[in-house]
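K.L.:
sequence unavailable; structure follows:
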């Protein structure tokens, strides 16, 4: 989701782009070179081929509806021409990860911050910070889906309140396990799941691991359970939470978060790999390759 004062963000500020108070910039399309467009083309071709049969139908429908170019970094204005009339959302260009408060204010106003710069050719398989491909290809196709779009809007408003109440880690976990690394039930697919989270759909390794590996847990989604569960930022996930359908996220969007945040504020957190007696277990992970520490 978001953070502040990263080295990459400082690098972008030092690059001389005019940055507004809300961290937005005009997409500097003139700065994209042949290498940037080639990286986009390679990643787009790889992921669209890999995701067939693995990602949820709603994501593929969003890709088709938005019509992202396959051979060049997209113009954000062109994307908005399709996105905004559909769900009221628009994407805004930013230099990189932005402060939490700014990020949530954008979401609460149906604006999704998209990093403008592209990763290098030697970073195709792993990138520490989200780039344009992750933000645009990973997140934006589902924002044209009305149910998911409403969930993201409701999340932004709830996260603003949580930030003010000092309960941000609880909402951060919800974002992580849905928007970034969410799975959805599909009985005909490997391990009974398909992919929808942006952190998965933009990653070759996590696409294969999340759906096909025996190592991670796959647990039925439960809001309180998710908000109490730590996660990984340096390796593949130990646990994925699986929604039944997007209507379940719509239900989450209707939640009165204030009393829930107050209730959970003093509850202990679970480790990223825990499986509890009350969990709805879809697959119990083998734990192969798990690291003993590093949960967030």
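P.N.:
Sure, I can see it. Please read these numbers as outputs of a predicted model, since none were measured by experiment. Numbering: from 1, shown residues only.

K.L.:
going forward, measure contacts and count neighbours with C-alpha atoms only.
P.N.:
Noted.

K.L.:
mind listing what the spatially most central residue of the chain touches?
P.N.:
Nearest to the mean C-alpha position of the chain, by Cα atoms, centre = their mean, lies residue 180 at 2.8 Å. Going by Cα atoms under 8 Å, 6 or more residues apart in numbering, residue 180 touches 197-200.

K.L.:
cutoff 10 Å now
P.N.:
Contact analysis of residue 180 by Cα atoms under 10 Å, 6 or more residues apart in numbering lists 1, 138-139, 173-174, 196-202.

K.L.:
also residue 100?
P.N.:
Residue 100 touches 1-4, 106, 159-160, 163, 168, 172, counting by Cα under 10 Å, 6+ apart.

K.L.:
now the residues you listed in CSV, with distance to residue 112 and secondary structure?
P.N.:
Converted to CSV, the contacts of residue 100 look like this (distance: Cα to Cα, whole Å; DSSP: H, G, I helix; E, B strand; the rest coil):
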residue, distance to residue 112, secondary structure
1, 11, coil
2, 12, coil
3, 15, coil
4, 17, coil
106, 6, helix
159, 14, helix
160, 15, helix
163, 18, helix
168, 19, helix
172, 16, helix
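
K.L.:
looking at the contacts of residue 180, which is nearest residue 80?
P.N.:
Lowest distance from residue 80 to the contacts of residue 180 (Cα to Cα) belongs to residue 139, with 13.5 Å.

K.L.:
this is the comparison structure:
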């Protein structure tokens, strides 16, 4: 039976990507030869634009690891990155045709395999795209997979996700991923910085998340984070801040089952609801 794409959030069109190429675990070969000169140019221009504003906004660990992606003039071959990544943290990149369901996603992470969408946005989508593409996944996520603490956190998240799926608690755990790996902030000695991939790959949200007085920035706690809904089509109105990657890793220690049970009886917070 053919695998089916995942749909997250509201959308009037089906998910992009050729899922007929995918194996049962949703992975596929990166068809690097299919990228056009325009595709490589789009990646290059996105890369340069984001690099220009990283100083003073992105976490020091991200900036230090970014060169591990390799040449910025073209879309990298995943196999080339894997040679460096596996030596650093025993992680590997695998190509996927687009968004994939939660359980296969968790399974890949639990096995230290990070799914990377292999297509890139069209030139008219240069400013904004709803679904993650190869630039978002590579530029936003992969550099911090070279960080041992974040790499171990991601594996632990995958293992926890498989358990959450059995307990019917995926939505609560998805919020933790959203507000850390996608839209997390960290307080460093030089000030507030971004480490979330959704921020780091966004030209507009990177300065907004760090400097704008509009959103609230709360210390990360599991309960508040898991009770907070999120939006996929606007800048965040709530960010959660950690003091170190070690803190993030330690938060995932232990059994979440009692936490899930307790949270089911508590009201949720809207994405823009101010902390009382």
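P.N.:
Structure's in. What do you need? As the structure is a computational prediction, the values presented were derived from the model and not from experiment.

K.L.:
follow-up on the earlier one: trace the residue nearest to the centre of the first structure over to the second structure, please.
P.N.:
The pairwise alignment with the second structure assigns residue 180 of the first structure to residue 182, based on TM-score structural alignment.

K.L.:
where's its match relative to residue 141 of the second structure, distance?
P.N.:
Look at residue 182 of the second structure and residue 141 of the second structure: by Cα to Cα, to the nearest Å, they are 8 Å apart.

K.L.:
what residues are shared contacts of these two?
P.N.:
Between them, residue 182 of the second structure and residue 141 share the contacting residues 195-198, 200-201, judged by Cα under 10 Å, 6+ apart.

K.L.:
out of the residues you listed, which is most surrounded?
P.N.:
Tallying neighbours with other Cα atoms under 10 Å puts residue 200 at the head of those, with 30 neighbours.

K.L.:
so that one makes contact with residue 52?
P.N.:
No - counting by Cα atoms under 10 Å, residue 200 of the second structure stays clear of residue 52, with 11.6 Å between them.

K.L.:
please convert the shared contacts of residue 182 and residue 141 of the second structure to TSV, extending it with distance to residue 48 of the second structure and secondary structure.
P.N.:
Listed next are those as TSV, based on distance: Cα to Cα, whole Å; three-state DSSP:
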residue	distance to residue 48 of the second structure	secondary structure
195	18	coil
196	19	coil
197	16	helix
198	17	helix
200	13	helix
201	11	coil
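
K.L.:
would you map the strands across the stretch 1-150 of the first structure?
P.N.:
Per DSSP state E, counting those that start in this stretch, the stretch 1-150 of the first structure carries strands over the ranges 90-94, 111-115.

K.L.:
and the contacts of the first one?
P.N.:
By Cα under 10 Å, 6+ apart, the surrounding residues in contact with strand 90-94 of the first structure are 9, 12, 19-20, 22-28, 76-77, 79-84, 106-107, 109-117, 132, 135-136, 140, 143-144.

K.L.:
any of those buried? List them.
P.N.:
9, 12, 23-25, 27, 76, 79-80, 82-84, 106-107, 110-117, 132, 135-136, 140, 143-144 (16 or more other Cα atoms under 10 Å).

K.L.:
helices - which of these land there?
P.N.:
Among these, the residues falling in helices (DSSP state H) are 9, 12, 76, 79-80, 82-84, 106-107, 132.

K.L.:
and the contacts of residue 180 of the first structure as a markdown table, adding distance to residue 153 of the first structure?
P.N.:
As requested, the contacts of residue 180 of the first structure are exported to a markdown table (distance: Cα to Cα, whole Å):
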| residue | distance to residue 153 of the first structure |
| --- | --- |
| 1 | 14 |
| 138 | 17 |
| 139 | 13 |
| 173 | 17 |
| 174 | 14 |
| 196 | 17 |
| 197 | 16 |
| 198 | 16 |
| 199 | 19 |
| 200 | 21 |
| 201 | 21 |
| 202 | 22 |
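
K.L.:
ok, of those, which one's closest to residue 212 of the first structure?
P.N.:
Closest to residue 212 of the first structure, out of all of those and judged by Cα to Cα, is residue 200, at 12.5 Å.

K.L.:
check the mean deviation of the strand or helix carrying that closest one from the second structure.
P.N.:
Element membership of residue 200 of the first structure [criterion: DSSP states H and E] is helix 198-201. The superposed helix 198-201 of the first structure is, by mean Cα distance after the TM-score superposition for the first structure, a mean 0.2 Å from where its aligned residues fall in the second structure.

K.L.:
elements contacting the very next helix or strand once past that helix?
P.N.:
Using DSSP H and E, the next helix or strand after helix 198-201 of the first structure towards the C-terminus is helix 204-212. Under the contact definition 3 or more Cα pairs under 10 Å, 6 or more residues apart in numbering; DSSP states H and E, helix 204-212 of the first structure sits against helix 34-51, strand 193-195, helix 198-201, strand 217-220, strand 239-243.

K.L.:
distance to residue 70 of the first structure for the ones you listed - can I get that in CSV?
P.N.:
Shown next, in CSV, are these (distance: least, Cα to Cα, whole Å):
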stretch, distance to residue 70 of the first structure
helix 34-51, 6
strand 193-195, 21
helix 198-201, 16
strand 217-220, 32
strand 239-243, 30
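
K.L.:
figure out which of those is closest to residue 95 of the first structure.
P.N.:
Evaluated with Cα to Cα, these place helix 34-51 nearest to residue 95 of the first structure, the distance being 15.7 Å.

K.L.:
can you give me the stretch of the second structure that that closest one aligns onto?
P.N.:
Helix 34-51 of the first structure covers residues 37-54 of the second structure once aligned (TM-score structural alignment).
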